[in-house]
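Trainee: could you work out the structure for the sequence below:
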Amino acid sequence: MLYPATTVCTDPSCPSHGRVLRLWEDPKRVTMFSLASGVFEGFAVATSCRKCRATYYPNYVVRGDVRQYYEGIPDYVQVADHTYIENALLEHFTMLSVLSWTSSTNTAHIYHESMSHLPSDARDIPRFQLRTEHTSDGFVLLALLRDAKDRGSVLEVPNSGDQQERFKDAMIARNRRIQFSGQPEYAHWCQKCHRRFDDDSGPHFVDCIVTDGISIGRPCCGVQNCREPLRTPQDHWCARHVHQAAFCVVDGCCYAHRQGFRTCDSHAAVEDHHVATGQALFTLRMRLQRAQVTHPTDAIEPDAPVEEDVDLDDTLDGPCPEKPVDGNRRVRARFGRRRTHNEQLIVRPCGIITARETFYGAETTPQVLDMLHKKHLIPGSMPRFVYYDNNCGLYKHCAATAGEDLHTRIGLPVDVFHWKCKHKKTDVECSFHCNPHMFPELLNGDRSWYFNSSRAEQTNVWFGGYHAIVREMGAVKYEFFLDEMILRKNELTRAKLEAEGWTPGYRDDIRFAGTNVSL
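Mentor: The predicted model follows:
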């Protein structure tokens, strides 16, 4: 039996405030999914107030068109009208996603196949089957309830409308809070990512971060660098650029496409070539492999599926025996959806992820510089060192930008691997300004490195596992899911640092000031 969290009216403005509620309807039969006991039937009781007409359910109270959840997290979370999932089971599903990249579909399937205690005929009854929408909505609701509990507030959502849209505004609000104020571990401190260093000026503390990007990608507007959300992930254009659908898909072409085709008369051969190659067996096999890849690398770019980009010479009959002096003119067309370019992470050398941002067009030094400034708005929060594999380019950009002095205030070393293998030693930026050997604060007494400068790439190995899960998500769910995965991963990392004796804590001067940062 599931009962409301209160037996009396809790509305201070109601004449019946504090009085016992009456039974609103007969107990409703529901299906309950648990971690230890499997699936079973139960009953949910609802009560109401005679005066204010508020209806109290086991998880929330409905006043007008507002659904207000009770404080804390209930033992059983309602994910559908007649379906409840145990809190412990939702936590288990979330940890499966964090540690083994398990999707909502697979968690439901695993649970269903694990119900060996049920008779075979009972497992085929629809109400005893855990569906993907149950696990997906349960994940979102549990994360929102945890967020409200941590902030000392209660979750309020509309009571009407589709379940898919009910939590959208609450998800957007949390996305913005994390975007502007950072992850809860934004002010993290530990002995693994901070150190005391003594030099001629006396003792002082130094810290560093590592930033790197990984291509995961979600559908976005076909206009490069447009950040407007799509109506659905299947759309090619946002509402502001939907008129682009009438034009030829070849880059730079301003003519309307032919009826029933995607290209104009001048570029008909490009579409013919695209259709022919799309039917080739090796192309279909490659397309399938890229769609199912779990850990994207630099060699596999999931944000540019093979069917989306066509790169052809003007002559389609075959390669020329000799290239012209001025080169061949290239024709590029995009028949599929554009995707965001990469996810840029800022990671502490201990493994704590402090920030994430989606880059749309490319991973450029101006975007990285802008991200560093936006994520460290609080005075004193900018780290002493920033590791980035293209710090030499970042240094040049800062030096050439009027009014920019970041390169004079912090060190911009390149991690040792990239500095040895991928940077010119003849450039003054690579050989001097971004040479990690030029910063004694980064070295131990035995000339070994104090900070792990490869932590961002190591983190990307884990983070890249979500490519297959998020590649078809909408913008709101995409941001919400990845932020929740980072939050949970940070909790595990912090527990590991505590167990290993690295004494993790928080910088109070940054932590409390961060609650007042906004745009």
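
Trainee: can we go C-alpha only for contacts and neighbour counts from here?
Mentor: Will do.

Trainee: strands of the stretch 1-150 of the chain, residue ranges please.
Mentor: All strands of the stretch 1-150 of the chain, identified by DSSP state E, counting those that start in this stretch, fall at 22-23, 28-33, 39-44, 47-48, 55-56, 60-63, 66-69, 76-80, 83-86.

Trainee: assign a three-state SS to E343, would you?
Mentor: Three-state call for E343 (DSSP: H, G, I helix; E, B strand; the rest coil): strand.

Trainee: go ahead and confirm it touches G213.
Mentor: Yes: contact criterion Cα atoms under 8 Å: E343 and G213 qualify, at 5.3 Å.

Trainee: can I get the strands of the stretch 1-150 of the chain in TSV with distance to H467?
Mentor: Below are those laid out as TSV (distance: least, Cα to Cα, whole Å):
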stretch	distance to H467
strand 22-23	48
strand 28-33	29
strand 39-44	31
strand 47-48	45
strand 55-56	40
strand 60-63	35
strand 66-69	33
strand 76-80	26
strand 83-86	27
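
Trainee: against I85, how distant is the residue nearest to V476 when sequence neighbours are not counted?
Mentor: Computed as Cα to Cα, 6 or more residues apart in numbering, the closest residue to V476 that is not its neighbour in sequence is I172, at 6.3 Å. Computed as Cα to Cα, to the nearest Å, the I172 to I85 distance reads 24 Å.

Trainee: more neighbours: which of these two?
Mentor: I85 (23 against 15; other Cα atoms under 10 Å).

Trainee: now for the residue nearest to that one when sequence neighbours are not counted, how many residues are close by?
Mentor: Nearest non-adjacent residue to I85, counting by Cα to Cα, 6+ apart: F33, 4.7 Å away. F33 has 23 neighbours, counted by other Cα under 10 Å.

Trainee: again, but for R258
Mentor: Neighbour tally, R258, other Cα under 10 Å: 14.

Trainee: doesn't it belong to a strand?
Mentor: No: R258 sits outside any strand when classified using three-state DSSP, being coil.

Trainee: quick one, what contacts the nearest residue to it once chain neighbours are set aside?
Mentor: Spatial nearest neighbour of R258, excluding adjacent residues (Cα to Cα, 6+ apart): C264 at 5.3 Å. Residues counted as contacts of C264 (Cα atoms under 8 Å, 6 or more residues apart in numbering) are F247, C248, Y255, A256, H257, R258.

Trainee: now do R409
Mentor: By Cα under 8 Å, 6+ apart, the neighbours of R409 are R384.

Trainee: quick one more, to check against the first:
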Amino acid sequence: MSVTTEEVWDMFIILALLDDHQHQGTRLSVPHGNNQSDHFTAAMQAHNEKIITHGDEELPHACFGCTWLFTMPDGTTHYTEVVVTDGITVGHPSCAYLETVCAVDGCDKPVVYDKSTGKPHKACNDPLHLRMEDARSRSGKSKTQRMKSVKLNDALTASSVDDALPAAVTSSTRIVDPSLLEACPTKDEVPKLKAVFFRKWTNNEQLFICPCGVISGRGTMYHHEAISNVLILFEKMFSLPRARKPHHLIHDSNCNALREVESRQLKFFDGMGMCVDAFHHKTKHKASDRFCQERCDMKTYPELLDEHGKYYFNSSITEQTNVWFGGFHNMCHEMMPVKYDFFLDEVILRRNHATVINLHRQDKQPHHPRLST
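Mentor: All right, here's what the predicted structure looks like:
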């Protein structure tokens, strides 16, 4: 007797949902009239929303692997907590454009409808934008070509419209709007039009991990792992009711993050140390960057060093965890958002359970401290 992939997925989802409801003391209820593929969608969505509003189970985690009681040079005793963050390329399909708005970047005109079929185009009534869509639909068969922005050479190959194009358009450039040719004569390049007529994938997952290996949470970056997005996600996650703001945030681009925090005067990060992890600081950041060397070096913070002057915390934990997390890339590549979020939250939950068991064995006393009121 063989078990199908669909049956394995159903078993995983059912067991995970039953385990979650047993933990909450509630009863799992699913509809009976829908398609089999939709039976658990509402239950998974409810689980996902709970994670968004309350955070992962181990969000308030603390132990002697990520928290340290230390003595300052003046003899006073303090404690410090550290969280490390990094992105990993795991994503799910997402819409590249709004169905009712032109897919050309920078154009917000409504799409037009095909007179013969009545179906909507993906471009507005601008002839140049419609030609870009036509080039995309005819260019064929290569997935690599479809995954790129529409370029003029694709249009020339597919449509053979060399004579019909404006004189300003050449085979060495992308399709150019002639009305923009004289808009800025001092610039070297003429503004280029770009369009995405196909679906895209989210850019990456941003993990926030304690140095002991417990994953505090994750967030999906839809476009770029920009510093501003990382800061927003961090603030939202550690502003949840069960969260405690750590004393230090470690990230491989924290020198840029700290510059942004100070330039924008982000109050949430007041008093927080923002260092670059030891590996990237030594190998990827310039010694001539005084700001980075003076403000983002872990060695300049006594609370991050042990009594022998070595690093107390494992600042490379995200790189190590990414090896495990990246293994789900192919599994998640075609998942829809609800199942995608549910699946990743569940595998993180179960990894955290195993990590906490190991921390108990190592006598690091993992626990959830009571929040002060």
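
Trainee: TM-score of the superposed pair?
Mentor: Aligned and superposed, the two chains score 0.79 in TM-score terms (TM-score structural alignment, normalised by the length of structure 2); 337 aligned residues with a Cα RMSD of 3.0 Å.

Trainee: now do the same for the residue nearest to V476 of structure 1: its match in structure 2.
Mentor: Here I172 of structure 1 is matched to Q45 in structure 2, going by TM-score structural alignment.

Trainee: cool, and G501 of structure 1?
Mentor: So G501 of structure 1 corresponds to D363, using TM-score structural alignment.

Trainee: from A62 of structure 2, how far off is that match?
Mentor: 13 Å.

Trainee: those two - which one has more neighbours?
Mentor: Per other Cα under 10 Å, whichever of D363 of structure 2 and A62 has more neighbours is A62, with 22 against 12.

Trainee: need the contact list for the counterpart of the more buried one in structure 1.
Mentor: Using TM-score structural alignment, the equivalent of A62 of structure 2 in structure 1 is W189. W189 of structure 1 makes contact with P504, G505, Y506, R507, according to Cα under 8 Å, 6+ apart.

Trainee: recalculate using a threshold of 6 Å.
Mentor: Shown in contact with W189 of structure 1 (Cα atoms under 6 Å, 6 or more residues apart in numbering): P504, G505, Y506.

Trainee: scan the contacts of C264 of structure 1 and report the most crowded one.
Mentor: In those, the most neighbours by other Cα under 10 Å go to C248, 25 neighbours.

Trainee: state the three-state secondary structure for the closest residue to K168 of structure 1 other than its chain neighbours.
Mentor: Excluding the flanking residues, the one nearest K168 of structure 1 by Cα to Cα, 6+ apart is V476, at 7.4 Å. What three-state DSSP gives for V476 of structure 1 is helix.

Trainee: onto which residues of structure 1 does the strand or helix carrying N330 of structure 2 map?
Mentor: Of the helices and strands defined by DSSP states H and E, N330 of structure 2 is found in helix 329-332. Taking TM-score structural alignment as the measure, structure 1 aligns residues 467-470 with helix 329-332 of structure 2.

Trainee: so how far is A499 of structure 1 from F451 of structure 1?
Mentor: Applying Cα to Cα to F451 of structure 1 and A499 of structure 1 gives a distance of 19 Å.

Trainee: the more surrounded of these two?
Mentor: Taking neighbours as other Cα under 10 Å, F451 of structure 1 and A499 compare with F451 leading, 22 against 11.

Trainee: grab the nearest non-local neighbour of the more buried one.
Mentor: P349 (5.9 Å).

Trainee: and the gap between the counterpart of that neighbour in structure 2 and Q320 of structure 2?
Mentor: Counting by TM-score structural alignment, P349 of structure 1 corresponds to P211 in structure 2. To Q320 of structure 2, P211 of structure 2 is 11 Å away according to Cα to Cα.

Trainee: which of those two has more neighbours?
Mentor: P211 (25 against 11).

Trainee: report the contact partners of that one.
Mentor: So P211 of structure 2 contacts C66, F313, N314, I317 (Cα under 6 Å, 6+ apart).

Trainee: map the second one onto structure 1.
Mentor: So that's F313 of structure 2. In structure 1, F313 of structure 2 lines up with F451, judged by TM-score structural alignment.

Trainee: wait, a helix at its match?
Mentor: No: applying three-state DSSP, one finds F451 of structure 1 to be coil, outside a helix.

Trainee: helices along the stretch 1-150 of structure 1, start to end?
Mentor: 87-100, 104-113, 132-150 (DSSP state H, counting those that start in this stretch).

Trainee: with the stretch 151-300 of structure 1 instead?
Mentor: Under DSSP H, counting those that start in this stretch, the stretch 151-300 of structure 1 gives helices at 163-166, 168-181, 268-278, 281-292.

Trainee: list the buried residues in the second one.
Mentor: Read it as helix 168-181 of structure 1. Within helix 168-181 of structure 1, the residues scored as buried using 16 or more other Cα atoms under 10 Å are K168, A170, M171, R174, N175, I178, Q179, F180, S181.

Trainee: spatially central residue in structure 2, please.
Mentor: Of all residues in structure 2, the one closest to the mean position by Cα atoms, centre = their mean is M221, 2.7 Å from it.

Trainee: longest strand of structure 1?
Mentor: Determined from DSSP state E, the single longest strand within structure 1 is strand 202-214.

Trainee: just how off-centre is that one within its chain?
Mentor: Centroid separation for strand 202-214 of structure 1 versus its chain: 23 Å, with Cα atoms, centre = their mean, to the nearest Å.

Trainee: by how much does that strand deviate from structure 2 on average?
Mentor: Here the mean offset of strand 202-214 of structure 1 against structure 2 after fitting is 1.1 Å, by mean Cα distance after the TM-score superposition for structure 1.

Trainee: show residues contacting that strand.
Mentor: So strand 202-214 of structure 1 is contacted by 193-197, 342-348, 383-388, 456 (Cα under 6 Å, 6+ apart).

Trainee: whichever of the residues you listed end up buried, select them in PyMOL.
Mentor: Here is the PyMOL command that selects the buried residues among those (16+ other Cα under 10 Å):
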select buried, resi 193+194+195+342+343+344+345+346+347+348+383+384+385+386+387+388+456
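
Trainee: among the contacts of strand 202-214 of structure 1, name the ones in strands.
Mentor: 194-197, 342-347, 385-387.

Trainee: aligned counterpart of P203 of structure 1 in structure 2, please.
Mentor: Under TM-score structural alignment, P203 of structure 1 pairs with T77 in structure 2.
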